[in-house]
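*Asks:* Fold the following.
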Amino acid sequence: MPFDEWMVGNLTDSSRSCSPEDKWNILFTVICWMLWKTRCSNIFNNSNGRFWDVVAEARRLRDECVSDAPTGGVVAGVNDGQGVSVKERWKLPMHGRVKVNVDGAVRGPSKVASIGGVFRDSNGSWILGFARNIGSCTALMAELWAAHDALVLAWERGFRYVDVETDNKTSAAILNIEIVILLENDLVQRLRKLVLQDWSLSVKFIHREANMVADKLASLAQSRHLCEMVFGSPPSEVVSLLAADTA
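*Replies:* All right, here's what the predicted structure looks like:
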């Protein structure tokens, strides 16, 4: 069989597996991405990624993709079949993992920018948050700075099983090394080095409705004129949003 036919078959046929629950086309896609990511990490970071670790992580990500797929309208703007539009909600990370939501905010003609993020555990409990003003920049660069600060904090605090969520599709694609724009940008180069460190890291795009705490923290940096702040406990402005996420 020609290689291109073999590849297309694996990417489109969900039944190419011993078990129908495998969702083979999804699993195959994730394995290919994980193998590439592991290869890059082995080459550039001298890490020692192993094949069986790749398969286990690919199955976890496959399960997450399947569970997050819109069934009955779980994504913002999707009809639930009864004429009701259901908004996307924040979801708990899997046991043993930390979820980090990040956001950037740019205001006014001078493009005053700020960033914020929140770390939560598998119970939805607050671990820490951060916020700071970053001067003037574009919305995309603000989103990337938010991701950068989150990854640096996560690594420094010893978290090695991390799920990052952002409501900016381009930022998520850059972090997932799905698009090769801004390669000469110093921040993007820093981000790629962080992403390829020896940890279990996933980056996912979500809608704004599932990112309200990070959004508020980014806004808070501007209203409080914060240079840099790490919050060990949640600021009063986000308490109700945290409760709504886990209600």
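
*Asks:* can we go C-alpha only for contacts and neighbour counts from here?
*Replies:* OK.

*Asks:* tell me the contacts of Asp103?
*Replies:* By Cα atoms under 8 Å, 6 or more residues apart in numbering, Asp103 lies in contact with 115-117, 142-143, 146-147, 166-167, 211, 214-215, 218.

*Asks:* Can you give the contact residues for the strand or helix carrying Ala56?
*Replies:* Using DSSP states H and E, Ala56 sits within helix 51-68. Identification of contacts with helix 51-68 by Cα under 8 Å, 6+ apart yields 26-27, 30-31, 34-35, 38, 200.

*Asks:* Just the ones in strands from the residues you listed, please.
*Replies:* In strands, judged by DSSP state E, the following of the contacts of helix 51-68 are found: Ser200.

*Asks:* Give me the subset of the contacts of helix 51-68 lying in helices.
*Replies:* Judged by DSSP state H, helices contain the following of the contacts of helix 51-68: 26-27, 30-31, 34-35, 38.

*Asks:* export these to JSON lines and tack on neighbour count and distance to Leu128?
*Replies:* Below are the ones in helices among the contacts of helix 51-68 laid out as JSON lines (neighbours: other Cα atoms under 10 Å; distance: Cα to Cα, whole Å):
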{"residue": "Ile26", "neighbour count": "21", "distance to Leu128": "33"}
{"residue": "Leu27", "neighbour count": "23", "distance to Leu128": "33"}
{"residue": "Val30", "neighbour count": "21", "distance to Leu128": "30"}
{"residue": "Ile31", "neighbour count": "21", "distance to Leu128": "32"}
{"residue": "Met34", "neighbour count": "19", "distance to Leu128": "29"}
{"residue": "Leu35", "neighbour count": "17", "distance to Leu128": "32"}
{"residue": "Thr38", "neighbour count": "23", "distance to Leu128": "29"}
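
*Asks:* helix/strand/coil for Ile181?
*Replies:* When classified by DSSP: H, G, I helix; E, B strand; the rest coil, Ile181 comes out as coil.

*Asks:* Which stretches in the chain count as helices?
*Replies:* Under DSSP H, the chain gives helices at 3-12, 24-45, 51-68, 139-156, 169-175, 186-195, 212-223, 239-246.

*Asks:* I'd like the structure of this one too, to check against the first:
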Amino acid sequence: MDGSALANPGRAGVRGLLRDISSLWISGFSLSMGITTNNMAKLGVVCQGLMMAWDLGFKFIQLELDFVIVLSWLTATTENFLLDVFPLICNCRSLIERAWVVQACHVYYEANECANALAKRGNYQQQLLTIYNT
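*Replies:* Alright, predicted model coming up:
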């Protein structure tokens, strides 16, 4: 997705899940972010997912993102970001730079039906954050 989505805010429900090395479920979450852009929502899910992984004590993380632009914001060395996304980028980068290994990579949206289903729940849930342990 290109940066044009930044100009079109809408209601955002984001999702994330933690799986082990064999792709077995560990935990998941859906997060209602209210009215925001797609890119802000993706950054929000990255922050929430990394915080959960850290709190659960994981030390080796493969962060999979389906938005190339957000992936580049987290991995590029440039500091030329839009002001509205800059604080979230800084939060995500500070989480990534903790004492653990985080490898970020791109995956296609269609490759993760489970996370997509959780996102739909996030659009309509009443509470800000819901964690799914099973």
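
*Asks:* hmm, back to that, which one of the helices of structure 1 is the most hemmed in?
*Replies:* helix 212-223 (a mean of 23; mean count of other Cα atoms under 10 Å).

*Asks:* on contacts alone, who are the packing partners of that helix?
*Replies:* Secondary-structure packing of helix 212-223 of structure 1 (3 or more Cα pairs under 8 Å, 6 or more residues apart in numbering; DSSP states H and E): strand 98-107, strand 112-120, strand 126-136, helix 239-246.

*Asks:* Determine which two of the contacts of Asp103 of structure 1 are furthest apart.
*Replies:* Within the contacts of Asp103 of structure 1, two members stand farthest from each other by Cα to Cα: Ala142 and Asn211, at 15.2 Å.

*Asks:* related to what we said a few turns ago, could you redo the helices and strands packed on helix 212-223 of structure 1 as CSV and give each row distance to Thr12 of structure 1?
*Replies:* Output for these, formatted as CSV (distance: least, Cα to Cα, whole Å):
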stretch, distance to Thr12 of structure 1
strand 98-107, 30
strand 112-120, 35
strand 126-136, 40
helix 239-246, 35
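
*Asks:* Tell me which of the ones you listed sits nearest to Val230 of structure 1.
*Replies:* With Cα to Cα as the measure, strand 126-136 is the member of these nearest Val230 of structure 1 (4.3 Å).

*Asks:* list the helices and strands that closest one packs on?
*Replies:* Secondary elements touching strand 126-136 of structure 1 (3+ Cα pairs under 8 Å, 6+ apart): strand 112-120, helix 212-223, strand 229-231.

*Asks:* And that strand against structure 2, how far off on average?
*Replies:* Taken against structure 2, strand 126-136 of structure 1 registers an average deviation of 0.7 Å after superposition, with mean Cα distance after the TM-score superposition for structure 1.

*Asks:* who's in contact with that strand?
*Replies:* 106, 110-121, 142, 217-218, 220-222, 225-234.

*Asks:* which part of structure 2 lines up with it?
*Replies:* Strand 126-136 of structure 1 corresponds to residues 25-35 in structure 2, going by TM-score structural alignment.

*Asks:* Report the distance from the matching stretch to the chain centre.
*Replies:* Put simply, stretch 25-35 of structure 2 sits 9 Å off its chain's centre (Cα atoms, centre = their mean, to the nearest Å).

*Asks:* Would you mark the buried spots in that stretch?
*Replies:* Residues of stretch 25-35 of structure 2 classed as buried by neighbour count (16 or more other Cα atoms under 10 Å): 27-34.

*Asks:* Which of those residues sits closest to Cys90 of structure 2?
*Replies:* Checking those against Cys90 of structure 2 by Cα to Cα gives Met33 as the nearest, at 18.2 Å.

*Asks:* could you measure Pro87 of structure 2 against Val102 of structure 2, distance?
*Replies:* According to Cα to Cα, to the nearest Å, Pro87 of structure 2 stands 20 Å off from Val102 of structure 2.

*Asks:* nope, Thr77 of structure 2 is what I was after
*Replies:* Using Cα to Cα, Thr77 of structure 2 is found at 16 Å from Val102 of structure 2.

*Asks:* So these two - more neighbours on which side?
*Replies:* Val102 (16 against 8; other Cα atoms under 10 Å).

*Asks:* Name the nearest residue to the more buried one, ignoring sequence neighbours.
*Replies:* Residue nearest to Val102 of structure 2 in three dimensions, not counting chain neighbours: Ile61, with 4.7 Å by Cα to Cα, 6 or more residues apart in numbering.

*Asks:* Tell me which residues touch the residue mapped onto that neighbour from structure 1, please.
*Replies:* Per TM-score structural alignment, the equivalent position to Ile61 of structure 2 in structure 1 is Val162. Residues in contact with Val162 of structure 1 (Cα under 8 Å, 6+ apart) are 97-100, 154, 199-202.

*Asks:* With distance to Ile174 of structure 1 as added columns, please give those residues in JSON lines.
*Replies:* Shown next, in JSON lines, are the contacts of Val162 of structure 1 (distance: Cα to Cα, whole Å):
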{"residue": "Arg97", "distance to Ile174 of structure 1": "22"}
{"residue": "Val98", "distance to Ile174 of structure 1": "21"}
{"residue": "Lys99", "distance to Ile174 of structure 1": "19"}
{"residue": "Val100", "distance to Ile174 of structure 1": "17"}
{"residue": "Ala154", "distance to Ile174 of structure 1": "19"}
{"residue": "Trp199", "distance to Ile174 of structure 1": "18"}
{"residue": "Ser200", "distance to Ile174 of structure 1": "17"}
{"residue": "Leu201", "distance to Ile174 of structure 1": "14"}
{"residue": "Ser202", "distance to Ile174 of structure 1": "12"}
